[in-house]
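1. curious how this folds, go ahead:
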Amino acid sequence: MLTLNRCMQALALCAAFAALPAAAETPQDILDGFTVEAKTEAPDFQGFDAERGKLFFNSTHGNDWSCATCHTSNPAASGKHAKTDKVIDPLAPAVNAERFTDLKKVNKWFKRNCGDVLDRECTSLEKGDVLTYLMAIQ
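-> Predicted coordinates for the structure are as follows:
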């Protein structure tokens, strides 16, 4: 039988664990999530493609901007926002270990940037192709 003191210790321990930050995702975890989404969007999904991602990243899509407009054609290098001139850290996870480790941030930035470049949200296939390309950069 637990004493009041042991119950208080157990509650304190639970509170301490609850206060810890959630484990960071890896770029592969994020990509795996895009895979699940892509299979839902297109039952004939055959996988992501780095070359298709590179082409998407460097192409304009009806607007004057591409992903490379701000992130440069070398995602291992720093970029600069086209309007604000704010420096943007490299996108390639190999040179920026913080990239693609927080699903909430990944979704936020894909939504915002796809809106700027495409005037719509990216599909899971587009996001997965781009991430596959970025993960291939060393």
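2. when you work out contacts or count neighbours from here on, use the C-alpha atoms and nothing else.
-> Noted.
3. the protein: strands as residue ranges?
-> In the chain, the strands defined using DSSP state E lie at 79-80, 87-88.
4. quickly compare these and say which is most buried.
-> Per residue and on average, the most neighbours among the strands of the chain fall to strand 79-80, with a mean of 19 (mean count of other C-alpha atoms under 10 Å).
5. residue contacts, the residue positioned nearest the centre of the chain?
-> For the chain, the residue nearest the mean C-alpha position is residue 106 (3.3 Å; C-alpha atoms, centre = their mean). Residue 106 makes contact with residue 100 under the criterion C-alpha atoms under 8 Å, 6 or more residues apart in numbering.
6. one more to put side by side:
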Amino acid sequence: MKYLFVLPLCLLAAPLAAQSTTPADLVAQYSAEAGTEASADRGRDLFLATHTGGKPDTPSCTTCHSPDPKAMGQARTGKPIDPLAPSANSERFTDLKFVEKWFGRNCNSVFGRDCTAAEKADVVAWLSSL
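-> All right, here's what the predicted structure looks like:
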């Protein structure tokens, strides 16, 4: 009888588990969502540019992540940020929920809006190319 309660609890916990993915899978998913092919060049330009729509203290992705995505970054709070490039950090872009969480926060901070699927595809394509 006690096993009847275990199965429903396991089924409830399943959606909370990390959704494993790869950088290539993300590029494909975001590109399909956007209806356009990803461009590493556009991703680089977006990442390195200074923007005006978001918070004044985060005008660029490089504000926290550094201009070199293979290097450590630093949050405004002083907390270190692991490198963004998958070649320097094999954990990057392997958990869909985590990726979406941080795109949500960072895009709103830098751009003052959510990133488009095309922008996400471009940035992940560029970071994956490094």
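7. now what about the TM-score between them?
-> The TM-score (TM-score structural alignment, normalised by the length of structure 2) is 0.80; 116 aligned residues with a C-alpha RMSD of 2.0 Å.
8. okay, the strands of structure 1 in a markdown table with distance to residue 51 of structure 1 next?
-> Formatted as a markdown table, the strands of structure 1 follow (distance: least, C-alpha to C-alpha, whole Å):
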| stretch | distance to residue 51 of structure 1 |
| --- | --- |
| strand 79-80 | 21 |
| strand 87-88 | 23 |
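9. out of those strands, flag the one nearest residue 102 of structure 1.
-> strand 87-88 (16.9 Å; C-alpha to C-alpha).
10. what range in structure 2 matches that closest one?
-> Mapping strand 87-88 of structure 1 onto structure 2 (TM-score structural alignment) gives residues 80-81.
11. measure the mean distance from that stretch to structure 1 post-superposition.
-> Stretch 80-81 of structure 2 differs from its equivalent in structure 1 by a mean of 0.2 Å after superposition (mean C-alpha distance after the TM-score superposition for structure 1).
12. what comes into contact with that stretch?
-> Residues outside stretch 80-81 of structure 2 that contact it (C-alpha under 8 Å, 6+ apart) are 64-65, 72-75.
13. what residue in structure 2 is paired with the residue nearest to the centre of structure 1?
-> Residue 106 of structure 1 maps onto residue 99 in structure 2, by TM-score structural alignment.
14. tell me what the strand or helix carrying residue 12 of structure 2 is packed against?
-> Assessed by DSSP states H and E, residue 12 of structure 2 sits inside helix 3-13. Of the remaining helices and strands, none touches helix 3-13 of structure 2 by 3 or more C-alpha pairs under 8 Å, 6 or more residues apart in numbering; DSSP states H and E.
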